[in-house]
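Trainee: Have a look at this prediction, sequence included:
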Amino acid sequence: MSSSLSPSRLATYATCPRLYDYRHVQDVNTPDRTELYLTQGTIYHETIEDVCDATSRDDDPGVIYDRAMRIFDAKWDEHSTPDDYKSLAHQEYQRVENRTAVESFFEPDGGDGIEHARRSLATECWVECDVDGRALHGKADNVVRTDEGLHIFDYKRNTRGVLSSGTAEYLGAHLDGEAHEPKRVRNAFQTATYIEGVKNEPFYEDGMEVRFSFYGLLNHTSFESTPDGYDVSARGWSRETTEIYDEHYDTIWALIRHAHDGITAETYAPEPFELIHDEACADCDYREMCADRLSPEVRQ
């Protein structure tokens, strides 16, 4: 098997090969960034994981809901610290917002999380695959049993900007060097890795339908002031990319081969340079030290 790579590493290379070099090969340190949303992600991921692992197929929805709320409160106390926030009021607002999202997800009367928990086969499921000599690996948040087969979920804060049927055409443009779409390319890498990887798991049976979706727990939020403070509402939403994977299979695997082969061959020159320079350099943590950006005349 060839070197096994994650969707995240492939996506870093798709953003800029030199970025991959600095971050993963040379291991250059970057300035500290806020841990706020990373911590919140840990909280709702661990909440869902623990609820699913503790839930049986015939558990009452109310029991699942109460379990979720207890676990969320414990996870928030474990991971959230005032240092992550601008003020105690900011921390409290974020607690209420995230707790509301978990409440909505595990709402006893129709919340998607009830069936996600009841039908969960594996959480934080490590998967591996090797397609056309390119080995991939990743960790699926939840693998759910459906009547037709398996549905893999990747839980996110929201699905804004996630690959959709309306933006899938940009995958080909990225491959051809006509557009720079690393975030959507990353979504394609994740879809491919999890769909193909889960087929190597012991619970997969030949002929099973395998689906993959990103699920945004805070996809729709609203805030309303009240005499006593404020009310926060949140609702989750699923963005399935299974059909996109089927329809753009050749393009997605061409993108995977390009990134995978570039990494394994240690090819880190940013190409197409002009496009990467215009689209990626401004947000890069390494822009002040990058010779490719600072000395474009060298490329003439």
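Mentor: Received the coordinates, thanks. No experiment lies behind these values; they were computed from the predicted model shown.

Trainee: contacts, neighbours, all on C-alpha from now
Mentor: Will do.

Trainee: Give me the buried stretch members for stretch 271-286, please.
Mentor: 273, 276-277, 279-281, 285-286 (16 or more other C-alpha atoms under 10 Å).

Trainee: another structure for you, compare them:
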Amino acid sequence: MSENSLSPSRLAKYAACPRQYEYSYPQDINTPDRTELYLNQGKIYHETIEDVCDATERGDDAETIHARAMRIFDEKWDEHSTPDDYESVAHKEYQRIENQAAIDAFFDPEGGDGIEHARRSVATECWVECERDGRGLHGKADNVIRTDEGLHVFDYKRNTRGMLSTGTADYLADHLNGDGHEPKRIRNAFQTATYIEGVKNEPFYEDGMDVRFSFYGLLNSTSFESNPSGYNVSVRGYPRETTEIYEEHHDTIWALIRAAHDGITNETYDPAPFAIISEEACPNCEYRAMCPDRLSTEVKR
């Protein structure tokens, strides 16, 4: 990996606020602990999917894959779920049932997307790298599956709410021009570029292959229903593909990458345009109490 190779998360942190990036990475300033609940749950379903895919052969029947997934989920839950993450025993049990329902639905023998994801997987936790105009990018793809046309890269998420979509892709240009503030969607664009271009450098890529990328929300739709013995939780997951967005907004996305990459490598941390950043990023920033850029505005008032 080249010295100037950066991850989508670092680029997105800089795009959100250069000063926030400076505090997070070069200065490595610690902030108060936050809950590990969703981090641990993410580890559980990521490792479950990874282990199922790695253990599955193309000819495995759906019932075998489903049983394997449910067994591995139980193992991962016991390994990574800790009581301190939850408000009560009841809260922990509900979260277990909800996440279990997500894995159950994903690997449903009657048509769950996870069955083909496991059968067609060519790489899990796949480290990819690419470089353009001297600017390196790297990241770890959760799963790469082989399709009839080529390769489809997946990044598994809890849900896809608020992510980049065809209806919000035009906001990328607003961020680039300083007319908007879209760090989450910018990050999605950076991830899309990194994985689509990075997988083309992997040994299983063949010239001319079609390469697609999707986020997959495992808990995109969740419903809760009480019954005499307790409750039932139903979960449905589905993908959000950003391949066409990348193709249509290719130049804008790479201009955003260049701006963030150059700002980081040149150690330029002044927040600009500060009016938008102070309005959108400052209120929830973990460094706001110590940030001189924000404090200077308070003094002026």
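Mentor: Done, it's in. Just so you know, these numbers come straight off a predicted model, no measurement behind them.

Trainee: Superposing both, give me the TM-score.
Mentor: Scored against TM-score structural alignment, normalised by the length of the first structure, the superposed chains reach a TM-score of 0.99; 300 aligned residues with a C-alpha RMSD of 1.2 Å.

Trainee: Redo the buried residues of stretch 271-286 of the first structure as a markdown table? Include secondary structure and distance to residue 107 of the first structure.
Mentor: Below are those laid out as a markdown table (DSSP: H, G, I helix; E, B strand; the rest coil; distance: C-alpha to C-alpha, whole Å):
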| residue | secondary structure | distance to residue 107 of the first structure |
| --- | --- | --- |
| 273 | helix | 49 |
| 276 | helix | 44 |
| 277 | helix | 46 |
| 279 | helix | 41 |
| 280 | helix | 40 |
| 281 | helix | 43 |
| 285 | coil | 40 |
| 286 | coil | 44 |
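
Trainee: which other residues reach stretch 41-54 of the second structure?
Mentor: Stretch 41-54 of the second structure is contacted from outside by 65, 68-69, 72-73, 76-77, 80-81, 99, 103, 117-119, 121, 124-125, 142-143, 156-158, using C-alpha atoms under 8 Å, 6 or more residues apart in numbering.

Trainee: For the first structure, which segments count as strands?
Mentor: 4-5, 120-131, 134-145, 149-156, 209-226, 229-240 (DSSP state E).

Trainee: Make CSV from those and add mean neighbour count and distance to residue 162 of the first structure to it.
Mentor: Formatted as CSV, the strands of the first structure follow (neighbours: other C-alpha atoms under 10 Å; distance: least, C-alpha to C-alpha, whole Å):
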stretch, mean neighbour count, distance to residue 162 of the first structure
strand 4-5, 18, 21
strand 120-131, 19, 21
strand 134-145, 21, 17
strand 149-156, 22, 10
strand 209-226, 17, 8
strand 229-240, 17, 8
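
Trainee: Kindly reformat those as JSON lines containing distance to residue 94 of the first structure.
Mentor: Converted to JSON lines, the strands of the first structure look like this (distance: least, C-alpha to C-alpha, whole Å):
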{"stretch": "strand 4-5", "distance to residue 94 of the first structure": "34"}
{"stretch": "strand 120-131", "distance to residue 94 of the first structure": "25"}
{"stretch": "strand 134-145", "distance to residue 94 of the first structure": "22"}
{"stretch": "strand 149-156", "distance to residue 94 of the first structure": "16"}
{"stretch": "strand 209-226", "distance to residue 94 of the first structure": "11"}
{"stretch": "strand 229-240", "distance to residue 94 of the first structure": "10"}
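
Trainee: Quick one: closest of the ones you listed to residue 60 of the first structure.
Mentor: With distances scored as C-alpha to C-alpha, the stretch of those nearest to residue 60 of the first structure is strand 120-131 (15.1 Å).

Trainee: hmm, back to that, which stretch among the strands of the first structure approaches residue 54 of the first structure most closely?
Mentor: Checking these against residue 54 of the first structure by C-alpha to C-alpha gives strand 120-131 as the closest, at 10.1 Å.

Trainee: How far off centre is the closest one?
Mentor: Mean-position distance between strand 120-131 of the first structure and its chain equals 14 Å (C-alpha atoms, centre = their mean, to the nearest Å).

Trainee: Find me the equivalent region of that strand in the second structure.
Mentor: Aligned using TM-score structural alignment, strand 120-131 of the first structure spans residues 121-132 in the second structure.

Trainee: now the end-to-end length of stretch 12-29 of the first structure.
Mentor: Using C-alpha to C-alpha, to the nearest Å, the end-to-end distance of stretch 12-29 of the first structure comes out at 16 Å.

Trainee: buried sites along it?
Mentor: Per 16+ other C-alpha under 10 Å, stretch 12-29 of the first structure contains these buried residues: 12-23.

Trainee: For the stretch 51-200 of the second structure, which segments count as helices?
Mentor: Assigned by DSSP state H, counting those that start in this stretch, the helices in the stretch 51-200 of the second structure fall at 62-80, 89-106, 113-119, 171-176, 183-198.
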